[in-house]
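Student: Got a predicted model here, sequence first, then my questions.
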Amino acid sequence: MLKQEVKRVEREQLEAYLRDFLAVDTIKDYCPNGLQIEGRPHIQSIVTGVTACQELLERALVTDADAILVHHGYFWKGEPQPIKGMKKRRVQTLLRNDINLFAYHLPLDVHLRIGNNAQLARLMDWPEPSVLASAEPEGVVMYTELSHTETAEQVALQLETKLGRSLVCSVHESQHPVRKIAWCTGGGQGFIDFAAAAGCDLFITGEVSEPTVHSAREQGIAFFAAGHHATERYGIQALGEHLAEKFGLTHQFIDIDSPA
């Protein structure tokens, strides 16, 4: 059996492809999307992960990765600008080892094929999702209608089984009927009112805020917070797999667990 040849791609070519594929220029975000730290010019091996934490960087070094692709990168709006302390160590690790860091936030959430929302629907084996048009940017909230009514308790168990963890928070009566489900992965609890207004029976996201509980109770919609990290592991994996197939690169997803 012949060993598959590993190809390589130029850094600028990869960045341009991702800008187009993820429609980066059409989405207003809280951080720069694309190449955040420049490394070596040729890329053969990529590592993907949810957040560009120090542990992910160190583990990527062991794989001899040329580039790391993440959902949560650096340089967020409103964060302190000086590069010191934790931020210095992270940036220094990348620069010393000449590793590229690419980060895609909202563009990865909303992509209709490999995005976090689309991939959660695929993981749960839900019917083909639709975009909730009232929520912006387009695709930040999706919804689907199950083929038959289930109880909130049944959906909660399915979600915990697929994600491999307990829910962070749930607001529901165990027999609450669920047919129409809306979701926004990560920190999307603020979209619960959009889901309720659209007549959804259940809204799923990663995090919970104090007002979310009251919104759910008063509007008669079940609510699950399933974990920010847990609900956003799948888009970045799908992106890495897509790039590996398109460009012939090697790809490894490294999961640095987080209870958040």
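Tutor: All right, it came through fine. Numbers count the residues shown, from 1 in each chain.

Student: use CA for all of it now, contacts and neighbours both
Tutor: Will do.

Student: Against which helices or strands is the lengthiest helix in the chain packed?
Tutor: Determined from DSSP state H, the single longest helix within the chain is helix 234-247. Packed against helix 234-247 by the contact rule (3 or more Cα pairs under 8 Å, 6 or more residues apart in numbering; DSSP states H and E) you find strand 45-51, strand 67-72, helix 106-110, helix 116-124, strand 250-253.

Student: and here's the other structure:
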Amino acid sequence: MSEYATFHDLAGASVFISGGGAGIGAALTEGFIAQGARVAFVQRSDGTAFCDEIEARHGARPLFIPCDITDIAALRAAVAEAAEAHGPVTVLVNNAANDQRHKTEEVTEAFWDQAQAINLKAHFFAAQAVVAGMRAAGGGAIINVTSISYMMGQGAYPGYTSANSGLNGLTRSLAREFGPDGIRVNALAPGWVLTDKQLKKWATPEALAAHLARQCLPQHLVPADMVDAALFLASKASRMMTGQALVVDGGVVVTG
């Protein structure tokens, strides 16, 4: 039984998640599997062991497709493989990202281009790859996972925050363009989610305490906190919601 809210219309849905075997992506993959969706995910590292774990817990196995999302031809091929296995993709979750910390003075042109390729370019081309199938299926949902970093004016990674801001522009433009086809496009903006990567690299006691002090809710975010929000955006429960950014951050940024 799922620990998440149940969205019955997601049972049998063909879902494609980038970066779906680790961190937030792993939680999203499991969340959709628990709904009865057919999930394919891509990432560069081997996802076989993760798929074994999901199958043992849920009796259903996600489809792992090795792929570097900055290789657009490979990304398109992965979307096609997922559609062949599960039917046309009707839920796309552009989750993969790299929030490597960096200083402006140290950024090279190659580093900048790579940051945009991972955090923005791949999201556009993944959306491009699923649109025809969604249109033929009568509609679909695209979820671009951003973050609150650009809303905060966060320093330490300008390449990443620039791409995040760009994702919100992309979300709004695609929502306008494909709304007539019944395709909804929304952004999901997490706060500081304590994945294994964050804990290993940047979550010092001082940084954690300072960030927690900015939240309205005095609990740190974990990957599972993103699942219900993503399921909602994918489901017909949000059928008249598009072009929006849903913030899940414990109350750091207050919009409206």
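Tutor: Looks like it arrived, so ask away. Computed from a predicted model, the values in this text were never measured in an experiment.

Student: what's the TM-score for these two chains?
Tutor: Scored against TM-score structural alignment, normalised by the length of the second structure, the superposed chains reach a TM-score of 0.29; 128 aligned residues with a Cα RMSD of 5.9 Å.

Student: before we move on, back to that, list the buried residues of the longest helix of the first structure.
Tutor: Within helix 234-247 of the first structure, the residues that count as buried by 16 or more other Cα atoms under 10 Å are 234-241, 243-244.

Student: Run the angle between it and strand 67-72 for me.
Tutor: 150 degrees (axes from the mean of the first three to the mean of the last three Cα atoms, to 10 degrees).

Student: And the contacts of helix 234-247 of the first structure?
Tutor: With contact meaning Cα atoms under 8 Å, 6 or more residues apart in numbering, helix 234-247 of the first structure is reached by 7-9, 46-50, 69-71, 108-109, 114-120, 249-253.

Student: any chance of the helices and strands packed on helix 234-247 of the first structure in CSV, plus distance to residue 150 of the first structure and mean neighbour count?
Tutor: Output for those, formatted as CSV (distance: least, Cα to Cα, whole Å; neighbours: other Cα atoms under 10 Å):
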stretch, distance to residue 150 of the first structure, mean neighbour count
strand 45-51, 31, 26
strand 67-72, 32, 26
helix 106-110, 27, 26
helix 116-124, 14, 22
strand 250-253, 33, 21
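
Student: In TSV: those, plus distance to residue 177 of the first structure.
Tutor: What follows is those, written out as TSV (distance: least, Cα to Cα, whole Å):
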stretch	distance to residue 177 of the first structure
strand 45-51	33
strand 67-72	34
helix 106-110	27
helix 116-124	18
strand 250-253	36
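
Student: of all the ones you listed, which lies closest to residue 229 of the first structure?
Tutor: In terms of Cα to Cα, the element of those nearest to residue 229 of the first structure is strand 45-51, at 7.1 Å.

Student: and the following helix or strand past the closest one, what other elements does it pack with?
Tutor: Next helix or strand after strand 45-51 of the first structure toward the C-terminus (DSSP states H and E): helix 54-62. Contacts defined by 3+ Cα pairs under 8 Å, 6+ apart place helix 54-62 of the first structure against helix 86-96.

Student: And the helices and strands packed on helix 234-247 of the first structure: which comes nearest residue 195 of the first structure?
Tutor: When those are compared by Cα to Cα, helix 116-124 sits nearest residue 195 of the first structure, at 14.4 Å.

Student: Tell me if I'm right that residue 171 of the first structure and residue 224 touch.
Tutor: Yes: between residue 171 of the first structure and residue 224 there is a contact under Cα atoms under 8 Å: 6.5 Å.
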